[in-house]
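[1] kindly generate the corresponding structure for this input.
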Amino acid sequence: MTRPAIAFVASRTEEAQAALAQISAQYAQVPLAEADVIVALGGDGFMLRTLHRHLALKKPVYGMKLGTVGFLMNQFRMDGLSERLARAQSTVLKPLVMEAVGESGGTATSLAFNEVSLLRQTKQAAHIRVSLNGTVKIDELMCDGILVSTTAGSTAYNLSAHGPILPLGADVLALTPISPFRPRRWRGAILRAGTEVKLEVLDPYKRPVSATADSNEVRDVVEVTVRESRDTTVSLMFDPEHNLEDRILNEQFAY
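    Coordinates of the predicted model:
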């Protein structure tokens, strides 16, 4: 069996750094640009940072859990890594593209593999107009915020906000309000993945709102457009017995 060329990256925690020293001594490590696969040691937050940081390399990423949350990770084991990589199944993810316009008129563009969320910055509720593909669906949503989630991210913040769990590969997005006050009965929507979501902040000076794509925050936004990326993908690798599709399915039966 040909051994894959591996580049290891690790979070800054003491546990992850100790594991990095051990595992890189056991397996030959190559520079990131020469790797067949990137092995990330940490938690889900570190996995998201790894995907963003090394996206341009177009390398598959295999995570091993050495953090608090590990939904996107495999179990950490020192031995048998080459065999696990040979057996691993790939899951292709498409990120969201967030275009956020600030009060000054400048535009910031970011990618999100989990979700794009808008949140109020002060004690006052946010007032947001919601449009889909250029058509206004809600004139004024009064809420703490609103988010757009991918299928892979639907079990994260989206689920905590009582949004739906989306099957992996379903080609849909979740649009979920956060603590909505008006309209009282609206609890969100499931959208086709190709839908362009436009979120306009009403009265942004009195009721300021921030927008976050994964961990990249933009403050004092006046308008945010979200759509699925048409040309950017990333491959995550999972052990067959713990693949991401089954994990998302099992979340629907958790109690």
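
[2] can we go C-alpha only for contacts and neighbour counts from here?
    Will do.

[3] where along the stretch 1-150 of the chain do the helices fall?
    14-26, 44-53, 81-87 (DSSP state H, counting those that start in this stretch).

[4] want to put them side by side, so please do this one too:
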Amino acid sequence: MDKFCIITNVEKDEKFQITHMIMDYLTAHKKKYVVAVNENIDLYRKEGFILPSEIPDDMDCAIVLGGDGTMILAASDLVSNDIPIVGVNLGTLGFLTEIEQNMIHESLDALFDGNYKIESRLMLEGSIFCNEKEVYSGYALNDFVINKKGTSGLIRVKIYVNDEVANTYLCDGIIISTPTGSTGYNLSAGGPIVAPYSKVMIITPICPHALFNRSIIVSQEDKIRIELGKRSKNPDEAIISLDGRLRMELQTGDAVEITKGKKKTKLIKVNNNGFFDLLRTKLGEDKE
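    Next up is the predicted model:
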């Protein structure tokens, strides 16, 4: 690899110490690079920094500095660029960030020498319908989440899989997750952990008011439709988000359709740690 993009979360690398260390190492090895920041771009234009949306398509790799949240946002920003990404963990758990800070130089050498693998991760593609008209479509690496609005009561959501009713939930919300996202909000809501190479989507209710409160796992080839129902004379109100972004209001009668995305996220692996090794380490279960 010869052309790199560094995407920096300015809250995680506030003084750009890690950013400049990587820039210096790339310069020393005669590699080309650009630097993108996730906010306050006007403060950094004079340093030559750009926005993630301005990253050239000919980059060999994007190095993302931050936590899993930064990685997820980068995946969304680069969905049309087809650039593989690798993360440097400046956060806490770091399921997606491959490189720890003490391994940066060694990992960069592996990228220079071609000693890495690329994993393709499923992305969800969803369309939002209000008054039966499509008003938005977008991608998510982790999940689509519908939550009740504010402190209002429970919402009623009807789930269809391939136009067949799968279940109706009276709940605080619903999560449609990829295997990659299964260790995120889905896990916190009691959903299953799914290996990232699995070809499935996970439907998990949030605090359902029912005896049946289990997740439903369907094929990635299926089509999921979620309709916001009605509990009383007043319309139900909810908020939908894609990987924690967008946040669009929904009400009774609105719907969301979710399928396997046409595009995938490419994650670079520079070490040999398997998913379950990572899982035990990050969740504190590896005591041997």
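
[5] so which of the helices of the stretch 1-150 of structure 1 is the most packed in?
    Most buried of the helices of the stretch 1-150 of structure 1, by mean neighbour count (mean count of other CA atoms under 10 Å): helix 44-53, with a mean of 18.

[6] related to what we said a few turns ago, which one of the helices of the stretch 1-150 of structure 1 lies nearest to residue 233 of structure 1?
    Proximity to residue 233 of structure 1 (CA to CA) singles out helix 44-53 among the helices of the stretch 1-150 of structure 1, at 10.0 Å.

[7] and residue 42 of structure 1, what's its match in structure 2?
    Alignment note (TM-score structural alignment): residue 42 of structure 1 maps to residue 66 of structure 2.

[8] state the distance from that match to residue 83 of structure 2.
    Per CA to CA, to the nearest Å, residue 66 of structure 2 is found 18 Å from residue 83 of structure 2.

[9] cool, and residue 236 of structure 2?
    40 Å.

[10] again with residue 144 of structure 2
    Distance from residue 144 of structure 2 to residue 83 of structure 2, by CA to CA: 23 Å.

[11] neighbour-wise, which of those two wins?
    The neighbour comparison of residue 144 of structure 2 against residue 83 (other CA atoms under 10 Å) goes to residue 144, with 26 against 21.

[12] for that one, list the residues it contacts.
    Neighbouring residues of residue 144 of structure 2 by CA atoms under 8 Å, 6 or more residues apart in numbering: 175, 176, 177, 240, 241, 242, 243.

[13] that one corresponds to which position in structure 1?
    When structure 1 is aligned by TM-score structural alignment, residue 144 of structure 2 is paired with residue 116.

[14] which residue comes closest to the residue nearest the centre of structure 1 once chain neighbours are left out?
    For structure 1, the residue nearest the mean C-alpha position is residue 114 (1.9 Å; CA atoms, centre = their mean). Among residues not flanking residue 114 of structure 1 along the chain, residue 153 sits closest, at 3.8 Å (CA to CA, 6 or more residues apart in numbering).

[15] count the neighbours of that neighbour for me.
    26.

[16] and if you look at residue 96 of structure 1?
    Neighbourhood size, residue 96 of structure 1 [other CA under 10 Å]: 26.

[17] and if you look at the one 5 residues further on?
    In terms of burial, residue 101 of structure 1 registers 21 neighbours under the definition other CA under 10 Å.

[18] show me the contacts for the counterpart of it in structure 2.
    In structure 2, the residue paired with residue 101 of structure 1 according to TM-score structural alignment is residue 129. Going by CA under 8 Å, 6+ apart, residue 129 of structure 2 touches 135, 136, 254, 255, 256.

[19] contacts only, for the residue nearest to residue 129 of structure 2 when sequence neighbours are not counted.
    Of all residues not flanking residue 129 of structure 2 in the chain, residue 255 sits nearest, at 5.1 Å (CA to CA, 6+ apart). Going by CA under 8 Å, 6+ apart, residue 255 of structure 2 touches 128, 129, 130, 132, 225, 226, 227, 228.

[20] how does it look with 7 Å?
    128, 129, 130, 225, 226, 227, 228 (CA atoms under 7 Å, 6 or more residues apart in numbering).

[21] so stretch 179-187 of structure 2 matches what in structure 1?
    The aligned range for stretch 179-187 of structure 2 is 151-159, by TM-score structural alignment.

[22] returning to what we had before: show me which of the contacts of residue 129 of structure 2 is closest to residue 61 of structure 2.
    Using CA to CA, residue 136 comes nearest to residue 61 of structure 2 of the contacts of residue 129 of structure 2, at 29.1 Å.

[23] near that closest one, how many other residues are there?
    Residues lying near residue 136 of structure 2 (other CA under 10 Å) number 13.

[24] for it, which non-adjacent residue is closest in space?
    Nearest non-adjacent residue to residue 136 of structure 2, counting by CA to CA, 6+ apart: residue 128, 5.3 Å away.

[25] what about that neighbour, distance to residue 248 of structure 2?
    Residue 128 of structure 2 is 9 Å from residue 248 of structure 2, by CA to CA.

[26] kindly report the same for residue 164 of structure 2.
    26 Å.

[27] again with residue 239 of structure 2
    6 Å.

[28] more neighbours: the two, which one.
    More crowded of residue 239 of structure 2 and residue 248, by other CA under 10 Å: residue 239, with 17 against 13.

[29] what does the more buried one align to in structure 1?
    By TM-score structural alignment, residue 239 of structure 2 lines up with residue 210 in structure 1.

[30] wait, what's in contact with that match?
    If you count contacts by CA under 7 Å, 6+ apart, then residue 210 of structure 1 has 118, 119, 120, 121, 217, 218, 219, 220, 221 around it.

[31] and the last one, how many neighbours?
    Taking other CA under 10 Å as the criterion, the count of residues near residue 221 of structure 1 is 25.

[32] repeat that for the third one.
    The tally of other residues near residue 120 of structure 1 (other CA under 10 Å) stands at 22.

[33] what segments of the stretch 51-200 of structure 1 are strands?
    Assigned by DSSP state E, counting those that start in this stretch, the stretch 51-200 of structure 1 shows strands spanning 61-65, 89-93, 96-102, 107-112, 115-120, 126-132, 135-143, 145-149, 172-178, 189-192, 197-202.

[34] to residue 46 of structure 1, which of these lies closest?
    Going by CA to CA, the one of the strands of the stretch 51-200 of structure 1 nearest residue 46 of structure 1 is strand 61-65, 9.4 Å.

[35] nearest residue to residue 32 of structure 2 in space, please, no chain neighbours.
    residue 3 (4.8 Å).
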